[in-house]
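Trainee: coordinates only, no sequence provided:
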């Protein structure tokens, strides 16, 4: 598990978003909005094709960061999630995350702290498609 150090920056592996990801997320979430699941409709939009659900990309970014070992069993709970969506992620786009540990502080409860992570999600063209901030309660030694 990676040590919680303010200012530390980490880059995730890339992951290609597939049609199967979008269909599975639609089924899981119940979000069958046409821009995600209807190719004919999506062709009439500015994107010109289906795009992934914003929360699917957010979840994928957090999942990729989990593989880095920056969360793990130290996380006790979610405090806040603030996320901005800057562009669509199409089927076949490969995204990766850049994550910075921006704040780590002890809480008033013994053995606990609060950690803030800042995310930038970038596609294969170098475009920032999402940015966000995740605040969690963590176990502290």
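Mentor: Yes, it's here. These numbers come from a predicted model, not from an experiment.
Trainee: CA atoms for contacts and neighbours, from now on please.
Mentor: Noted.
Trainee: and for residue 66, nearest residue in space, chain neighbours not counted?
Mentor: Spatially, and ignoring its direct neighbours in sequence, residue 66 is nearest to residue 72 (6.7 Å; CA to CA, 6 or more residues apart in numbering).
Trainee: ok, structure two:
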């Protein structure tokens, strides 16, 4: 049986949702990311074939969607967290990843982020912050959801005030 992890009691200030700036994924972005990741399946690389298929267009590989989302999500929450004395240190992982709709060339995406909790660690000034992220497009379609975890320094925050 897994041990229940202890979390910090978060003040109301920590219960916020942030929306990132938008980013249109151009043909150049799509091609660069596909080539960088060696994503060779025709779903991602063969435009004429996909235009004739039920899919109607190429789809960006899921790992590429996650990479774009991380680049948008972190700057959207960092200033607010820093203002509350929480400093992001390093990405810890992803859980509960679900892809629900394809990302295609020329789609504009945003990331909506909510702080789920901050888990205590054996180090008194280090926590693991868990974010619930949703990648949405310009039409409001949800493309992807996941929980993103990052190590964070809480030593300057109200979370460590009683230590």
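Mentor: Noted; the coordinates are in hand. Note that this is a predicted model, so its numbers are computed, not measured.
Trainee: what number of residues lie near the residue nearest to residue 66 of the first structure?
Mentor: For residue 72 of the first structure, the neighbour count with other CA atoms under 10 Å is 14.
Trainee: what is the equivalent residue in the first structure for residue 102 of the second structure?
Mentor: Counting by TM-score structural alignment, residue 102 of the second structure lines up with residue 88 in the first structure.
Trainee: what range in the second structure does the longest helix seen in the first structure sit on?
Mentor: In the first structure, with assignment by DSSP state H, the single longest helix is helix 54-68. Mapped onto the second structure using TM-score structural alignment, helix 54-68 of the first structure spans residues 62-76.
Trainee: got a list of contacts for that stretch?
Mentor: Stretch 62-76 of the second structure is contacted from outside by 18-23, 33-34, 37, 99, 103, 110-113, 133, 135, using CA atoms under 8 Å, 6 or more residues apart in numbering.
Trainee: for it, give me the average deviation versus the first structure.
Mentor: When the first structure is superposed, stretch 62-76 of the second structure averages 1.4 Å from its matched positions, counting by mean CA distance after the TM-score superposition for the first structure.
Trainee: what are the ranges of the helices in the first structure?
Mentor: Along the first structure, counting by DSSP H, helices occupy 19-29, 34-37, 39-42, 54-68.
Trainee: who's sitting farthest from the centroid in the first structure?
Mentor: The C-alpha centroid of the first structure is most remote from residue 110, which lies 29.5 Å away (CA atoms, centre = their mean).
Trainee: what sits against that one?
Mentor: Going by CA under 8 Å, 6+ apart, residue 110 of the first structure touches no other residue.
Trainee: that one matches what in the second structure?
Mentor: Using TM-score structural alignment, residue 110 of the first structure sits opposite residue 124 in the second structure.
Trainee: what about that match, distance to residue 152 of the second structure?
Mentor: Residue 124 of the second structure is 11 Å from residue 152 of the second structure, where distance means CA to CA, to the nearest Å.
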